[in-house]
Structures are given as C-alpha cells and as structure tokens.
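Chemist: Generate coordinates for the sequence data below:
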Amino acid sequence: MHFVNAKSILSPQNGMNLYRGCTHGCIYCDSRSVCYHNPVPFEDVEVKQNAPELLEDRLRRKRLKCMIGTGAMCDPYMHCEKDLKLTRRCLEIIDRYGFGLAIQTKSDLIMRDIDLLESINKKAKCVVQMTLTTYDENLCRKIEPNVCTTHRRYEVLKEMQLRKIPTIVWMTPDLPYINDTQENLDGILSYCKDADVKGIIKFGFGVTLREGDREYLYECFDKNFPGMKELYQKKFGNAYLVNSPNHNALMSKFKAFIRENNMLMDNQCFEYMRKFPEEKVLKNGIPYQREFEF
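Modeler: Below you'll find the model as predicted:
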C-alpha cells in the first residue's frame, strides 16, 4: 500500500475511485488489465489520501445535485478501508451536501456505513450494487478468495431491503466450464428475488480477457483448476470475449426471470442509477431534475 495526493477525484461523469489496485484477489478481475495502468503488483494499493478534501471542494461548488458513483474500477471496501475509512469520509461529505450515491462492492464491510447509506437515501437517493457470481460457497472461495462469499453478500442485500435502500446486482462474469451452469444461475436468481433487488446487470454469460488479467487467471487455474488453462487456450485462444457454450440457454432463462419479476436489466439499471430524484431538489421552490452520468 502506498499513498498519493490526487489532482482530481471526480470524473466528468461524476464517478470516483478512491483507491487503485485491490486485495480481494478475484481471479477474473478485468481491472488487472495492462491498459488501465493500475499498480504493479495489483495488490500494492494506491490510496488517494486527499480524496475527501477534493470531493468536498467539488461538491461545494456544484450548482446542481447529482448522483455520485464509486466502485467501478476498484472496490471502495477493500481491506485497507477498515482502518483508513477513506470511503466513509467521502460518504459523510456526500451526505452532508445532499448528493446521491451509487456504490458498488463485493464486501460486507459496507454494513459499517449503513447509517450513512440510510441518511443519503432519505435525503436524496442511494443505490447499493453487489456483485454475485458464484452460488456454491466452496467454489466462490476459489474464484473470489479474499472477500466474503456470495451468501454473505445476499445477507447484505437483505439488510438493504429492510432499510428500503434500492439494490442492483452485477451477475458477472461467468467462467466457462466452471460457474456457467443452470444450478449457479438458479441459485443466484433465487437470492435476487428474495432480496427484492431493483435490477440485474448481465450483458452475457462469459468473461473478458486481456493482457494482464488473462495471465493472472491462468496462474489461478493452474493452482485450483488443473487442465482448465489448456482448455481455455484450445477453445478461445487469445480472444477478448470468452463466451460460455451455455450462453443461449442461460440467457433465455435469465431474460424470462427478469420479465416475470418486473426487474430492470443492463442499461435500464444504469439509467436508474444516473437519475437524481426530482422531488429531492428544489430550484426557486419548484421541483427540478437533471440527469448526470457516471
């Protein structure tokens, strides 16, 4: 872990990453791709120590309220956050200035900040996004080894449901020949239904591989899935998009589930997360809405 002073914290689309790199150890992580220029090694987390000050300066000067997004490139609740509390400090600022939040994580550490999530949701809008990829707990520990398992994340979703905080599930990626099964899909969908999630992001059944993440995935295959690397090399070569051979059948069932349960899907989820609730903003005493992207 190392500390830096960032020059800016919010992107033009109002997204922010408080850290770079990660310690969750997910074997499929796209953020390991060389093109993102993340720390090497990836576990040497870069901490943007001045992020709260930068964020407060930006929000103080913003003319209109909007949704602030975080968690797209690195998890805001990796292990160092427990002590550093950088994410919590930024949530306090978002709450204080009345902005909305769309936050994505795999970690149950988010429950530490449930008080702020509730407050943000009451004042504006808070959307919690959880990644669910692997229903089988033992398999999950191999694929996402250094973070809580899927069942615990489901419990977090249930806690959000009790507090009326809307949730979105990222059901991605799927590793062909490992967790691209009907049983896996059924299990995760049962969690989503029971937790009454608002929508599911699922652009397909498969995984993307680029320089950096492909090599790490294959190293992990050699440790936990003997012969899988050779199978991938034979079936997919150096393809970027690695689709499951079960894609069509699984996608058909997934779309049927979405329709039956009246949930949002893919781009609809992004549209929902981008919208700041108009009834929470007053301009000259008149409700006012403007959409921001992140």
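Chemist: rest of the way, CA atoms for contacts and neighbours
Modeler: Will do.
Chemist: which residues in the stretch 51-200 of the chain form helices?
Modeler: With DSSP state H, counting those that start in this stretch as the criterion, the stretch 51-200 of the chain has helices at 51-61, 81-84, 86-96, 114-123, 137-143, 150-162, 182-194.
Chemist: V207 in helix, strand or coil?
Modeler: Classification of V207 using DSSP: H, G, I helix; E, B strand; the rest coil returns strand.
Chemist: burial count for it?
Modeler: By the criterion of other Cα atoms under 10 Å, V207 has 18 neighbours.
Chemist: Please give the structure of this sequence too, so both can be compared:
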Amino acid sequence: MGLGVGNGQTPLRGKPGGFSHDGSRVAPEARRGRGATANPEGRFEATRHETFDDGWPEEAERVRRTEVTPERARHIITRNASPDISFDRSINPYRGCEHGCVYCFARPNHGYVGLSPGLDFETRLFSKPDAAALLERELSALGYQPRTIALGTATDPYQPIERTHGITRAVLEVLARFRHPVGIVTKSNLILRDRDLLAEMAAQNLVKVAISVTTLDPDLARRMEPRAPHPRKRLEAIRALSEAGVPVMAIAAPIIPSLNDHEIEAILEAARTAGAREANYVLLRLPHELDELVGDWFSEHYPGRKAHVFSLLSGARGGKTYDAAFGTRMIGQGPYADLIRRRFALAKRRLGYPDEPVRQTTELFRRPERAGDQLALF
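Modeler: Coordinates of the predicted model:
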C-alpha cells in the first residue's frame, strides 16, 4: 500500500459519524487493547494522508506501545470562566489518557501538540513531573485566593501510568499541607492507593471524589474503555472510599443513546448501594474530530445502531452532531434529552440521594512555613 499526502485545502474527512477513507484506519492487530479504531491527523495539521494500492504487499503494522514524554509546564493550575461548571480552576497531571475511552471529549486536545485525537491520544502521553512543585509555588503566592481545585477534569489522574509516576499523589500531598479543597474525577480504583490521604482530607471537609460508571456490562466496558478498570472495581472503590468517610459522587457518563441509556436506573442503584451520596450524568459530547472517531467505532462494533444513535444525538443537539452552548452542552435539549433528565431525577429520588451536594471548605487554607521564611513579629 502507498501513502498519499494532501495539502489540507481539501480535507479528506467525510460526513460526521465516520471516515470517508481508510487512510487513518489502524489494523486491529496493531491496536489490540486500545479504544480508537483510527488515528486521523489533528485538525491543525496542514497535510492529510490517504492510503492507496500501489501494488506492493502491505506491511503489517506494529503494535502501538505506550510512550510517556515529560512536559515542562510553566503553570499547573488552569483557569476557566465557564458558567455551567462548578469550578473555576483545575489540574491535569497528564496529557492524553491510556484508558482509551473512545468517547473521551478531551481527545481533540491532542491536536494542540500536533498529534492525533485517535490512537495517539491513548498511546503518546505526556506527564508533568514538576506539577507538585509548581502547585506549591502557585498556592504560596500572596495574592492567591483558595477555591476548590478540580483534579482530572480532562484526563484521568489515576490512569495506569500514575502507578509509576505518582504525580497525582504528590499533588494531593501539597493540597493536604495547604489544607486546600479539591474535587477528584476518575474511573479508576487506583485512587484507593491514596485512601489514607483522602480520609484525612475528608475529615477536614477538603475533598470530594467523583467516580465515573459508564456501564455495568463488562463486555461493553471493554469495548468502550479498554484499559479502564472493570465496572465492579469502580463500585468497590465507591464503597471503600465511602467507608473511609470520603464523600463520593457517581457519574453516569457519558449517556449514549441506544447503547447504555437503558442502564441509568441500574447504575444509580448500584452506586447508591455502594455508598454514593451524589449522582450526575453527561450526555455524549462529540466536539471536533470526536464525531468521526466515535462513528468509526460504531461502524466496527455496533454498525446496526450507528444511524439511530447519531439521529437521537442530533435531535438532542439542535440538529447538529454537537452543540457547545453553555447550559445545554452537558445534557442536551429536546424530547430525548428531557426524557433522560426526568428518568435520572426520578431514580435519584426513589433511591434516596440527598438533594444538597457536599461542598468543601476554604476556611482552613494556610501557607505552611518554609525554611527561610521571615518570622511573624507577634
């Protein structure tokens, strides 16, 4: 097979929901254990590639291994002014995520470093080894005003490489010393490694954990999020954290029409039984290249459902594949979105989820004394 190159003036992509060419498709044997089926160029690249038959035998693709590159960041706290989320600052210890969730809305961010939102996102990762030191410096600034920091809002802070890199643990240790509130989002039971630290922070009302439970079906989970922990392990993490006094929210995310939407009540019940005190959901979001990546995944795994899924999504997104409007981007609008909202609310009420969310305190924040600091006069 040969490789053709375009100049970017006439994109090779097809309609939303799938690729019109096979230039970015990756052979199954080369992506075993991965989520994405393709590796398209990022949207900022000037060229596009397309394969064609040049008469030569096709060479077998090598299995894609995980590569981790240190990233030297100048700042670690990212700010946002989005009116429809509950935090204005966040930290992501890693760029890219080895969990390989095909639906991950953060995939298009890999385009900012010249990489693909497809397999590159889950195989070519970046770590931020200076995260803890940067955080300590930023929290020590005299003008800093504490508010809850969200940890892991784009990529999972407890993805597999955290076992060896330990950046998330180091960040939590800094937050604990400063008595700074934090909210953590993960789908990994690796968080239980830090149960001791989280329990200490929870006793001071400094932490809340959100654990994503996308499905209770192991087969579907393996296809959608191949390197994320088994659904049972996530429920066990909810239980273990709850028993340690750590408040836990269960997130049914994303809700995918005709694929896992029938599980809403079962997920909420399993999470509540395990000890979850709060619950939330997000309707599948498909920004930028994600519509084609997810569409290609459906073509391979559930071809008979693809058209119906995208039709329901379009009906909940104002006739488009995705609508980024504040207020509706997370839950959609229209008949299908309203049905999901009502089902979720009724299930929460029936299962006894409290109405009021657990909120962290900022009143305990302090800057620890360091060697060389000037002593107070009184």
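Chemist: quick revisit: and the helices of the stretch 51-200 of the first structure as a markdown table, adding mean neighbour count?
Modeler: Formatted as a markdown table, these follow (neighbours: other Cα atoms under 10 Å):
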| stretch | mean neighbour count |
| --- | --- |
| helix 51-61 | 16 |
| helix 81-84 | 12 |
| helix 86-96 | 20 |
| helix 114-123 | 18 |
| helix 137-143 | 17 |
| helix 150-162 | 19 |
| helix 182-194 | 16 |
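Chemist: JSON lines please, covering those helices and showing distance to K223 of the first structure.
Modeler: Output for the helices of the stretch 51-200 of the first structure, formatted as JSON lines (distance: least, Cα to Cα, whole Å):
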{"stretch": "helix 51-61", "distance to K223 of the first structure": "37"}
{"stretch": "helix 81-84", "distance to K223 of the first structure": "29"}
{"stretch": "helix 86-96", "distance to K223 of the first structure": "33"}
{"stretch": "helix 114-123", "distance to K223 of the first structure": "37"}
{"stretch": "helix 137-143", "distance to K223 of the first structure": "10"}
{"stretch": "helix 150-162", "distance to K223 of the first structure": "22"}
{"stretch": "helix 182-194", "distance to K223 of the first structure": "22"}
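Chemist: what's the closest of these to Y232 of the first structure?
Modeler: For the helices of the stretch 51-200 of the first structure, the distance to Y232 of the first structure is smallest for helix 137-143, at 16.1 Å, taking Cα to Cα.
Chemist: Which residue range of the second structure does that closest one align onto?
Modeler: Aligned using TM-score structural alignment, helix 137-143 of the first structure spans residues 218-224 in the second structure.
Chemist: same check, this time on stretch 79-93 of the first structure
Modeler: Under TM-score structural alignment, the counterpart of stretch 79-93 of the first structure in the second structure spans residues 160-174.
Chemist: how far out from the middle of the chain is the matching stretch?
Modeler: 17 Å (Cα atoms, centre = their mean, to the nearest Å).
Chemist: for stretch 138-154 of the second structure, same thing?
Modeler: With Cα atoms, centre = their mean as the basis, stretch 138-154 of the second structure stands 20 Å off its chain's centre.
Chemist: which residue in the first structure lines up with A345 of the second structure?
Modeler: Using TM-score structural alignment as the criterion, A345 of the second structure maps onto K255 of the first structure.
Chemist: That match: helix or strand, and which one exactly?
Modeler: Element membership for K255 of the first structure, per DSSP states H and E: helix 247-260.
Chemist: Next secondary structure after that helix?
Modeler: Later in the chain than helix 247-260 of the first structure, the nearest helix or strand by DSSP H and E is strand 264-265.
Chemist: Just the residues contacting that next one, thanks.
Modeler: Strand 264-265 of the first structure has contacts (Cα atoms under 8 Å, 6 or more residues apart in numbering) with K198, G199, I200, I201, K202, I258.
Chemist: Out of these, which end up buried?
Modeler: The neighbour count (16 or more other Cα atoms under 10 Å) marks K198, G199, I200, I201, K202, I258 as buried among the contacts of strand 264-265 of the first structure.
Chemist: And the fourth one, how close does it get to S244 of the first structure?
Modeler: Read that as I201 of the first structure. Per Cα to Cα, to the nearest Å, I201 of the first structure is found 17 Å from S244 of the first structure.
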